[in-house]
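K.L.:
quick one, what's the 3D model for this:
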Amino acid sequence: MIISVRKWLDRLKFIAVFLICTYAVVQIFNTVTDWIAPVDKYRIPHGRAVKVFQSDPDLQLESDSITSRIRLFYWLGE
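P.N.:
Reported below is the predicted structural model:
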């Protein structure tokens, strides 16, 4: 069996370039994600904005069965 050093060096070079490019693309995606995402999406609204969701502790389903939860899920679409 003949081992070609040139082929192995080409393969190692390809793997190194592939890993460097993959790392660069991941870093670019992370940078874009951080740039697009809001700083604090759960902050208290200010100005004329209002908070849309307010949990109601008195809200109870007629039963806590799986079927009623699935029915509520499809009814609200959440």
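
K.L.:
contacts, neighbours, all on C-alpha from now
P.N.:
Will do.

K.L.:
report the central residue of the protein.
P.N.:
The centre of the chain sits closest to T33, judged by Cα atoms, centre = their mean, with a distance of 9.4 Å.

K.L.:
for S4, give me its contacts.
P.N.:
S4 makes no contacts at all, as judged by Cα atoms under 8 Å, 6 or more residues apart in numbering.

K.L.:
actually A37, not the one I wrote
P.N.:
So A37 contacts nothing (Cα under 8 Å, 6+ apart).

K.L.:
and this one, please, so the two structures can be compared:
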Amino acid sequence: MFISLRRLFELLRFLILFAVLTFIFFSIISFFSDVVKPSNPYHKPEGRAVKVIKIDDHLYRPGDHEMVDRLKFFYWYGE
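P.N.:
Here you go, the predicted model:
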């Protein structure tokens, strides 16, 4: 079986074009992903915004409860 040089160059050109376009599309998607998602979702809110959840230390201390109590706490509060 004989592979011509023209056919080989077409294949090489296709592979290079595919790699370049894949990199460009990945860069575009990565850029928009960074723009849309917040940099730190756990930071303290600014302005009039308020944080929805506040974890109190007196509700859950890992060493104070037995396993059954911890399981009840998990099902009750979902934490």
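
K.L.:
before we move on, the earlier item: any idea how far the equivalent of the residue nearest to the centre of structure 1 over in structure 2 lies from K51 of structure 2?
P.N.:
Using TM-score structural alignment, the equivalent of T33 of structure 1 in structure 2 is S33. Look at S33 of structure 2 and K51 of structure 2: by Cα to Cα, to the nearest Å, they are 24 Å apart.

K.L.:
cool, and E10 of structure 2?
P.N.:
E10 of structure 2 is 58 Å from K51 of structure 2, where distance means Cα to Cα.

K.L.:
so where does the residue nearest to the centre of structure 1 fall, helix or strand?
P.N.:
Applying DSSP states H and E as the criterion places T33 of structure 1 in helix 5-36.

K.L.:
post-alignment, that helix versus structure 2, mean distance?
P.N.:
Here the mean offset of helix 5-36 of structure 1 against structure 2 after fitting is 0.6 Å, by mean Cα distance after the TM-score superposition for structure 1.

K.L.:
chain center to that helix: distance?
P.N.:
21 Å (Cα atoms, centre = their mean, to the nearest Å).

K.L.:
again with stretch 61-69 of structure 1
P.N.:
30 Å.

K.L.:
now do the same end-to-end measure for that stretch.
P.N.:
When the termini of stretch 61-69 of structure 1 are compared using Cα to Cα, they are 8 Å apart.

K.L.:
how about it: buried residues?
P.N.:
Judged by neighbour count using 16 or more other Cα atoms under 10 Å, stretch 61-69 of structure 1 contains no buried positions.
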